[in-house]
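Peer 1: just a sequence and a predicted model for now, questions to come.
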Amino acid sequence: MIQRRALANGAQLVRASTKATQTTRFSPFDSPFLQSISQEPPPSPWTTQQVDEARHLLRAILRECTYLPDPLARDYIRLYALSSFRKYQGKEKPTRILVERRDEKIKQARKSLLQLRGANAGEESQLMKVLFLTYGRTGRRKKELTAPLITPNATQAADGQNNSQETAETGETAARDEERLASSKAKNHGHADPLSDVLKALLRSQARAQPPEIVRKNPNPHAVALKIPEMNSWGRPMPLKRVANMTRKWYAQMLGHVLPPLPEEEWEVLKARSLGKISFEGVIPRRARARTTADSVPPRKSTALLQALSIKSDYRPPPLLDAASGSRLTPRTMRRCWAKVFAQTPNMTWNSETGHWDIEWGVTILKQHEIERSAASQGST
C-alpha cells in the first residue's frame, strides 16, 4: 500500500514537471543577446556639436590631402587621417577614455588641419613634417619600417635570459647564493645582445655616413656594442636587475637613433625627385567653393552689410595664403625638400658573395652628385 502511494505521488510530480516545461518553453526572444539589442543604446560620449565638428574637420583634412604636392603623401596622409579618426568611434576605446581624450583629439585635429594648409601654402617647416611622416622618418611608418629589422624576441631581450634565470632560481634555497653570484658574474660578460645583425649593420653604417640630424641623432659608433661593467661601484658583481635595466635603456636608445630603409621602389623614386630627374608636376589648382545662401545675396546688399559689420567691429580677418598660385612651391623648393628626406634614407641589399649588407645612403649620393656637378661646371668654363 505504501509503495502504491509513493508511485502515485511520483507520477504526479512527473506530470507537473512536464506541464511546467511545456508552459515555460524557451523563446528565442528571451535571449540576453536580443534583449541587449532591444534595449536603447548607451548614450554617446560625444555631443552633437562635437560630432559635427569632428565630421567637418575630417572632411577638411581629406580635402587638404588632395592638394599636397607629393603624390605619395596624398595617399598616405589620407589613410593616416582616416585610421586616426576611426580609432575614436567608441568601438575600440572605453567610454571613460573617450570622454577624457575627446577635447584633446579635436584640438589635435584642428592643429593637423592647419599644418596641412600651411604645407599646401608652401610653408617649408610644415611641408617637411608631412614628408617625414610619409617616408617613415618619423611617426607611425617609422615603426612599421623598423619592425622587420627587429628579431621576434628582441622586445624581450632587454630582460634577456636574466629574467628566465631569475625565474629558474626562485625555487632554489639560500644555500646556493655562491652559485647565483657566479652565474650573474658570467652573465655580465655573456649576456644576450638584443640587436639583430641587420640592425647592427644599419646603425654602424649610419654612424659612418653621418646623415643630417634633422629628426634623429646619429649613434655613436662605439656605443653600438653593449658594454656592461663586471663590477658595480661597491666592487660587487653587477646585480641581474641592474643588467636588465642597463640593457633596456641602451636598446631603447639604439632604436631611437635608427633610420629604417625604404622599399626599393620608393627609394628610387625619391632619389630621382631629389636629383631633379623627375620634375615637379606643379601645384594642384584648388576647386571652386560650393555656393551658399550668402552667395545669392545681391552684391550691393552684401557689400553694404560687410561695411556695416566692419564699422561696428574692430576685428579684421587675417590675409589668406596664396596657395592656388603656387608661387612659393616651386620645382626648386620641392627638390630641396625631397633632398632633405632622401639624405636621411638608406637602401639595404644583401650581398651573397661577401655575406654582408650593402647599405647606400642618400647623403652620400647627394654629395657625389654635387661634386660631379661642380666639376662639370668648372670644365665647361
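Peer 2: Looks like it came in fine. Residues are numbered from 1 along each chain as shown.

Peer 1: drop to CA atoms for contacts and neighbour counts, all remaining ones
Peer 2: Noted.

Peer 1: secondary structure class for the residue nearest to the spatial centre of the chain?
Peer 2: Nearest to the mean C-alpha position of the chain, by CA atoms, centre = their mean, lies R140 at 1.7 Å. Here R140 is recorded as helix under DSSP: H, G, I helix; E, B strand; the rest coil.

Peer 1: could you find the closest non-adjacent residue to it?
Peer 2: Among residues not flanking R140 along the chain, L133 sits closest, at 7.5 Å (CA to CA, 6 or more residues apart in numbering).

Peer 1: below is structure B, check it against A:
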Amino acid sequence: MSRPPPLPHPTTTLHLYRHLLRESSYLPVLIRPFFDERITTRFRAHRSDPSPSSCPQTASRLKRAHHDLRYLRAANAGDLPRMRRILLLAFGRTGAKRRQLLSELLEPDTPTSDEELQKYINKARAIVKEGRKPDWLDNWDTEKLKAFVRSQTGGAPPIVNRPKPEITNHQLAPERYVPKEDIWGGPLNEKVQRTKLKKTYKQVADKVLPPVPREEWELLRDLVNKKEEWEVPKRRTVGRTIWAKDQKDEALDWNWQRYATQPIWLVDRQKSRRNMLLSGQVEEDLPMGEQQPINCHRYTPRLWRRTLEQVWRMTAVMERKKDGKGWEIEWGQKKYEPPVAPSADLEFFAGAPVRTEPKKKKGKQ
C-alpha cells in the first residue's frame, strides 16, 4: 500500500475516538489489545473534560490524539520505522509499559523464608545505624537489578538500533565507584555519597530493558520461529455517502487562495514524498507519474519475522531459581542453521570436497 486512504478529517472528539479505534484494528493481532485498551482508557478518563476552547489541556490532548492518528495511519500504510516504534511501545521497550515493567523489576520480593526475612530486618537496622531516613533507593531490590544489568551487558545478544544507550562498566557496581574522598583528600560527606549513589542507580534504571512476562516472550519466540502464523487484516473499503460530490465538483473546490497568499513549498508540504504517508495526499498530474513515499515498505511474512526478531532480541524473562539463590535470565536469540540443499539441487554439489575438522598437533614429549 503506497499511502493511507483519503478518510475525512475528524471534526469532533467522538469522531477522532472512532478513527483511532479503526486504525488500531489494522495493527498486528499480538499488539492490538494493548493499544485498544490504551485508547479507550484515555478517552473515558477525559470524556468529562471541558471544551478545548476553555481548557488548554484538552486542546493539547486533542492535538496529541490527531498526531497519534496520523502516526498509526502511516505505520499501517508501510512506514516501517514508525511500525517498529509501535512494536517497542507494545512490548515495553520504551514508553509507559516499560516504566510499569521496570517498577515490577525494582519491587522487592515478598520474603518466603526466615533467611530472607532476616535480611530485611538487617537492612532496616543498618539504615537506623547510619542515622539517616529511608529514601526511595531503600525500596529498590538493588541485588535483583544488578543481576539483570549484568545479564543485559554480558548475556544479551547484539542489538541493532537499541532504544536505550548501553550500560557502562562502572554502572555495573555503583557502590564501588562512589568516591570516598573529596577533592582535598578528606572524607566525603555521607549525604553526598548517598546522593551520588542514587544518581548512578537512576542512570542505570534509565538504560535497563526490563523483563517481560513469559507468555509474551514465548509468543514472540513462536512467531519468529514460524511456530505461530498470523495475518494483518486487510483494510476495509472506505464508505461513500449517496451525496458524495463528483470528480468535476471536487476539481472546482481547488483552494487557489492558499497558493496566492502562501509560499508554494508550504502549501505542497503535505504532498512531499517524506510526508505522504502522514497526510495521505498525493501530487497528481505529474509527468513522471505518481511518486512513491519515502520509507514505504510492503509488509510480508518475512519482513514481519525479521522485525519481530529485532524486538525479541531486546526482551528477556527473569525467574528465581528453584533453590531460591539467584535468578535465571533468558534473552531472545534465534539459532541460525545453514539451509539444506533440496534434492533438485544436489547435482550441483556432486564431487564437492567434504569439510573435515583439522587435526590437532600433538605436543612434544
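Peer 2: Sure, I can see it. Bear in mind that the values here come from a model prediction, so they are computed numbers and not experimental data.

Peer 1: picking up where we left off before, tell me the counterpart of the residue nearest to the centre of structure 1 in structure 2.
Peer 2: Counting by TM-score structural alignment, R140 of structure 1 lines up with A96 in structure 2.

Peer 1: ditto for A225 of structure 1
Peer 2: That one, A225 of structure 1, aligns with A173 by TM-score structural alignment.

Peer 1: list the contacts for its match?
Peer 2: Going by CA atoms under 8 Å, 6 or more residues apart in numbering, A173 of structure 2 touches K146.

Peer 1: how about the strands in the stretch 201-350 of structure 1?
Peer 2: Counting by DSSP state E, counting those that start in this stretch, the stretch 201-350 of structure 1 has strands at residues 346-351.

Peer 1: what lines up with N245 of structure 1 in structure 2?
Peer 2: N245 of structure 1 maps onto T195 in structure 2, by TM-score structural alignment.

Peer 1: next, count neighbours for that match.
Peer 2: If you count neighbours by other CA atoms under 10 Å, T195 of structure 2 ends up with 11.

Peer 1: in structure 2, which residues correspond to stretch 268-278 of structure 1?
Peer 2: Using TM-score structural alignment, the residues of structure 2 aligned to stretch 268-278 of structure 1 are 218-228.

Peer 1: list the buried residues of that stretch.
Peer 2: Within stretch 218-228 of structure 2, the residues scored as buried using 16 or more other CA atoms under 10 Å are L220, R221, L223, V224.

Peer 1: likewise for stretch 199-216 of structure 1?
Peer 2: Of the residues in stretch 199-216 of structure 1, L199, K200, A201, L202, L203, R204, S205, Q206, A207, A209, Q210, P211 count as buried by neighbour count, 16+ other CA under 10 Å.

Peer 1: now do the contacts for F148 of structure 2.
Peer 2: F148 of structure 2 touches I329, counting by CA under 8 Å, 6+ apart.

Peer 1: and it? What does it align with in structure 1?
Peer 2: So F148 of structure 2 corresponds to L202, using TM-score structural alignment.

Peer 1: same check on W327 of structure 2?
Peer 2: Taking TM-score structural alignment for the superposition, W327 of structure 2 sits opposite W357 in structure 1.

Peer 1: can you tell me, leaving aside adjacent residues, what's nearest to that match?
Peer 2: Of all residues not flanking W357 of structure 1 in the chain, W350 sits nearest, at 4.7 Å (CA to CA, 6+ apart).

Peer 1: ok, the one you found - contacts?
Peer 2: Applying CA under 8 Å, 6+ apart to W350 of structure 1 gives the contacts H356, W357, D358.

Peer 1: again with G362 of structure 1
Peer 2: Residues near G362 of structure 1 by CA under 8 Å, 6+ apart: K271, F342, A343, Q344, T345, P346.

Peer 1: the first one contacts K340, correct?
Peer 2: No. The criterion here is CA atoms under 8 Å, and K271 of structure 1 misses it with K340 at 10.8 Å.

Peer 1: can I assume T41 of structure 2 sits in a helix?
Peer 2: Yes. Under three-state DSSP, T41 of structure 2 falls within a helix.

Peer 1: can you count the residues close to it?
Peer 2: Using other CA under 10 Å, T41 of structure 2 has 12 other residues around it.

Peer 1: break down the stretch 201-350 of structure 1 into its helices, ranges please.
Peer 2: Chain-ordered helices for the stretch 201-350 of structure 1, with DSSP state H, counting those that start in this stretch as the definition, fall at 240-257, 264-274, 299-312, 331-343.

Peer 1: so which of the ones you listed comes closest to E124 of structure 1?
Peer 2: Closest of the helices of the stretch 201-350 of structure 1 to E124 of structure 1 is helix 331-343, at 7.7 Å (criterion: CA to CA).

Peer 1: if we can go back for a sec, what helix or strand is the residue nearest to R140 of structure 1 on?
Peer 2: In this structure, L133 of structure 1 is located in helix 124-134 according to DSSP states H and E.

Peer 1: average distance between that helix and structure 2?
Peer 2: Its aligned residues in structure 2 lie a mean 0.8 Å from helix 124-134 of structure 1 after superposition (mean CA distance after the TM-score superposition for structure 1).

Peer 1: and that helix, what's buried?
Peer 2: For helix 124-134 of structure 1, a neighbour-count test (16+ other CA under 10 Å) marks E124, Q126, L127, M128, K129, V130, L131, F132, L133, T134 as buried.

Peer 1: is it true that the third one touches R117?
Peer 2: Put plainly, it is L127 of structure 1. No. Between L127 of structure 1 and R117 there is no contact under CA under 8 Å: 9.4 Å.

Peer 1: what range in structure 2 matches the helix or strand hosting I37 of structure 1?
Peer 2: Assessed by DSSP H and E, I37 of structure 1 sits inside helix 32-38. Counting by TM-score structural alignment, helix 32-38 of structure 1 falls onto no part of structure 2.

Peer 1: which strands or helices does that helix pack on?
Peer 2: Packed against helix 32-38 of structure 1, as judged by 3 or more CA pairs under 8 Å, 6 or more residues apart in numbering; DSSP states H and E, are no other helices or strands.

Peer 1: cool, thanks, talk later.
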